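K.L.:
dropping the sequence and predicted coords here.
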Amino acid sequence: MDKSNHAHIAKAYNEYYGNGLYANRYPKANPNVTDRVLTHTAPLTETSNVLDYGCGNGRYLQQVLEHTLARTIGFDVSEVAIQQAKNQLQPYHFRVSLFSSRNTLNRALLHTSKVDVALLLFGVLAHIEGKENRREVLSWLFEHLKSGYGHLLVSVPNRLRRFWWLQLKVYFLRSPKTKEGICYERGGDSQKISLYYHLYTCKELIEELEDVGFVIRRVSAESFFPEKWVIRYSWLARLDWMLCEILPAWIGYGILVEARRPL
């Protein structure tokens, strides 16, 4: 990944996690996505590996650790998020390894077996600026997955549902810095954090995955309603799950793709 983009993401998310805005906005995992994650990880054994690339404070790793016997690996560029994940997952410390450096992660993976299931969730891929940088991450994950079995679950924001006003602004201003994405802000006036997003269509995400060798197994909506609503209201989460099961992925608030590394 481009170092300047990497540093910007790390700085932004250190602030996002450090001031409590992230935990307040997303206090737990999306039930629909958790269901899909556990579908793939529940059969795993104590010799299996699950990698969460962009694990944040560990909300999906915690679900895997609570419901499976698998060993887990978490990576995030935010050192603050990794420290929060360490605190959150301390009861499972013997089955979890956490990293904020890709170089350190690479060295650790040299001494372990290939990954059975990799997670690239909640727009992590979309925060990476530049198609070649996103391709590098997808290729890296492809190489570390088990041939013929290893699965990747990736979710991204849907261009048809997200940030229409910013998309129009970028289109009419034709800003070179955001020509393939948008920049948006989180937090109040005194805590504004600027984040980059590449908004996807289903077709584009599938093409990027197939381009590095993945076989697409399932395409669905990550959620139909905004995630901050879904994780706060259990009745809405149940409705959201039903809608994600019956509606086409392109209607979703986010897009969730389940892919496999072939033999």
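P.N.:
Perfect, thanks for sending it.
K.L.:
C-alpha only now, for contacts and for neighbours.
P.N.:
Noted.
K.L.:
how about residue 185, secondary structure?
P.N.:
strand (DSSP: H, G, I helix; E, B strand; the rest coil).
K.L.:
that one is in contact with residue 166, isn't it?
P.N.:
No - using C-alpha atoms under 8 Å, residue 185 is not in contact with residue 166; the gap is 10.9 Å.
K.L.:
where exactly do the strands run in the stretch 151-263 of the chain?
P.N.:
Assigned strands in the stretch 151-263 of the chain, in chain order: 151-157, 182-186, 193-197, 215-223, 254-260 (criterion: DSSP state E, counting those that start in this stretch).
K.L.:
in CSV: these, plus mean neighbour count and distance to residue 207.
P.N.:
Below are these laid out as CSV (neighbours: other C-alpha atoms under 10 Å; distance: least, C-alpha to C-alpha, whole Å):
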stretch, mean neighbour count, distance to residue 207
strand 151-157, 27, 13
strand 182-186, 16, 21
strand 193-197, 17, 18
strand 215-223, 21, 10
strand 254-260, 26, 12
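K.L.:
here's the one I want to compare it with:
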Amino acid sequence: MAMKKTAPRADAKPGASEKVDIGKSYDTYFASGLYRSRYPRPNRRTLRTLEQLLPIEGRLLDYGAGEGRYCLSLAKSHAAHVVAVDISTTARFTLANRARDMNLADRVVICEPGDATYRAEISDDGGFNVALLGFGVLGHVAGRSRRLALLLELRDALSPHGHLVLGLPNAMRRFRAEQARYAPRVHTGEFEEGDIQYERVSDAGTVPLFYHLFRRGEIYADLDEAGYVVERLTSESMLPETVVTNSKALALIDDLACSALPADRGYGYLVIARPRN
């Protein structure tokens, strides 16, 4: 099915204060099959980073795991113990089925944010070796205070030598027209700088989404306030994520381009941080 990005309706008054039901939106997104068609495999740069940071039989917290394009790969290749968290009921159901079909069900614990299973897992004394907030997940959290609270929560769930891996949308490259359209609402305080709303439209229906777009200085400031030290900030991709996850050849070319070009030119940032001791 074809999917396209559309501008918010002229009569809409979304505002960052209006609660977009991200769980419901992503239920529609996943159920339509369109999310998987857009992002059918892991981003090679992100996956390679995770493979380097996660020890064999290590513990991975995949927050916003979706259908498991990262955590299932690592559960298989690294015999990792995975806690996969997602707000979407549809995503959790699909992930459970995929884990079972791959004989990985005993390595993957699936839960939703804040439920009893999640609370028990993140309070484990050993901590996680890696926590992943993958492609755009943190950007779907409305409000800086809520994003900081999540970053703090994940910091406390990490082992002392663990790492946080972030995929963040670059405000210099993403949704420039929407940023201009919402600038007056930023000026009045209805939105925070970098906030937008948009829709994904397909034959399966309309998916309303909130997004917060990031700039380099903001990333460092937020992670510092949440008690992290940034070890590396680079590009997640130069081309759109849907391109590099659909074409292995273009993914290879894009990977080389990311190594050669400044991170601020990237479609998204890939950030590695550790808890500040």
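P.N.:
Now that the structure is in, tell me what you want to look at. This structure is a prediction, so every number in the text was calculated from the model and none was measured.
K.L.:
what would the strands of the stretch 151-263 of structure 1 look like in JSON lines with distance to residue 72 of structure 1?
P.N.:
Listed next are these as JSON lines, based on distance: least, C-alpha to C-alpha, whole Å:
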{"stretch": "strand 151-157", "distance to residue 72 of structure 1": "14"}
{"stretch": "strand 182-186", "distance to residue 72 of structure 1": "30"}
{"stretch": "strand 193-197", "distance to residue 72 of structure 1": "27"}
{"stretch": "strand 215-223", "distance to residue 72 of structure 1": "22"}
{"stretch": "strand 254-260", "distance to residue 72 of structure 1": "19"}
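K.L.:
closest to residue 23 of structure 1 out of those?
P.N.:
strand 182-186 (12.7 Å; C-alpha to C-alpha).
K.L.:
how big's the offset between that closest one and structure 2?
P.N.:
Once fitted to structure 2, strand 182-186 of structure 1 is off its aligned match by 0.8 Å on average (mean C-alpha distance after the TM-score superposition for structure 1).
K.L.:
buried residues in stretch 97-104 of structure 1, which are they?
P.N.:
By 16 or more other C-alpha atoms under 10 Å, the buried positions in stretch 97-104 of structure 1 come out as 97-100.
K.L.:
hey, where'd the helices end up in the stretch 51-200 of structure 2?
P.N.:
Secondary structure of the stretch 51-200 of structure 2 (DSSP state H, counting those that start in this stretch): helices at 71-77, 89-101, 116-122, 144-157, 176-187.
K.L.:
just want the angle from the longest helix along structure 1 to strand 193-197.
P.N.:
Under DSSP state H, the helix in structure 1 containing the largest number of residues is helix 3-18. Put simply, helix 3-18 of structure 1 runs at 130 degrees to strand 193-197, going by axes from the mean of the first three to the mean of the last three C-alpha atoms, to 10 degrees.
K.L.:
who does helix 3-18 of structure 1 touch, helix- and strand-wise?
P.N.:
For helix 3-18 of structure 1, the packing partners by 3 or more C-alpha pairs under 8 Å, 6 or more residues apart in numbering; DSSP states H and E come out as helix 79-88, strand 193-197.
K.L.:
so what touches that helix?
P.N.:
22-23, 77-81, 127-129, 193-195 (C-alpha atoms under 8 Å, 6 or more residues apart in numbering).
K.L.:
next one: stretch 72-81 of structure 1
P.N.:
The contact list for stretch 72-81 of structure 1 (C-alpha under 8 Å, 6+ apart) reads 6, 9-11, 13-14, 17-18, 49-58, 61, 64-65, 82, 95-102, 105.
K.L.:
any idea which of the buried residues of stretch 97-104 of structure 1 is closest to residue 30 of structure 1?
P.N.:
residue 98 (21.4 Å).
K.L.:
surely that closest one meets residue 82?
P.N.:
Yes - in this structure residue 98 of structure 1 lies within contact range of residue 82 using C-alpha under 8 Å: 6.6 Å.
K.L.:
what is the burial count for the aligned residue in structure 1 for residue 136 of structure 2?
P.N.:
When structure 1 is aligned by TM-score structural alignment, the residue opposite residue 136 of structure 2 is residue 123. The burial count assigned to residue 123 of structure 1 is 21, neighbours taken as other C-alpha atoms under 10 Å.
K.L.:
can you check residue 216 of structure 2 too?
P.N.:
Neighbours around residue 216 of structure 2, by other C-alpha under 10 Å: 15.
K.L.:
which one is it nearest to, not counting chain neighbours?
P.N.:
Spatial nearest neighbour of residue 216 of structure 2, excluding adjacent residues (C-alpha to C-alpha, 6 or more residues apart in numbering): residue 264 at 7.6 Å.
K.L.:
how about the aligned partner of the one you found in structure 1, what does it touch?
P.N.:
Residue 264 of structure 2 maps onto residue 250 in structure 1, with residues paired by TM-score structural alignment. Neighbouring residues of residue 250 of structure 1 by C-alpha under 8 Å, 6+ apart: 158, 160, 201-202, 220-221.
K.L.:
now do residue 250 of structure 1 against residue 201 of structure 1, distance only.
P.N.:
7 Å (C-alpha to C-alpha, to the nearest Å).
K.L.:
and for residue 145 of structure 1?
P.N.:
25 Å.
K.L.:
now do residue 146 of structure 1
P.N.:
Residue 146 of structure 1 is 27 Å from residue 201 of structure 1, by C-alpha to C-alpha.
K.L.:
in a markdown table, list the buried residues of stretch 97-104 of structure 1 along with distance to residue 261 of structure 1.
P.N.:
Shown next, in a markdown table, are the buried residues of stretch 97-104 of structure 1 (distance: C-alpha to C-alpha, whole Å):
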| residue | distance to residue 261 of structure 1 |
| --- | --- |
| 97 | 23 |
| 98 | 24 |
| 99 | 24 |
| 100 | 25 |
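K.L.:
which of the residues you listed sit farthest apart?
P.N.:
Comparing every pair within the buried residues of stretch 97-104 of structure 1 by C-alpha to C-alpha identifies 97 and 100 as the most remote, at 10.6 Å.
K.L.:
trace residue 85 of structure 2 over to structure 1, please.
P.N.:
Using TM-score structural alignment, residue 85 of structure 2 lines up with residue 75 in structure 1.
K.L.:
let me know how buried that match is, in neighbour terms.
P.N.:
Residues contacting residue 75 of structure 1 under the criterion other C-alpha under 10 Å number 22.
K.L.:
from residue 127 of structure 1, how far out is it?
P.N.:
Counting by C-alpha to C-alpha - residue 75 of structure 1 and residue 127 of structure 1 are separated by 15 Å.
K.L.:
cool, residue 137 of structure 1 as well?
P.N.:
12 Å.
K.L.:
name the element residue 29 of structure 1 belongs to?
P.N.:
Assigned by DSSP states H and E, residue 29 of structure 1 belongs to no helix or strand.
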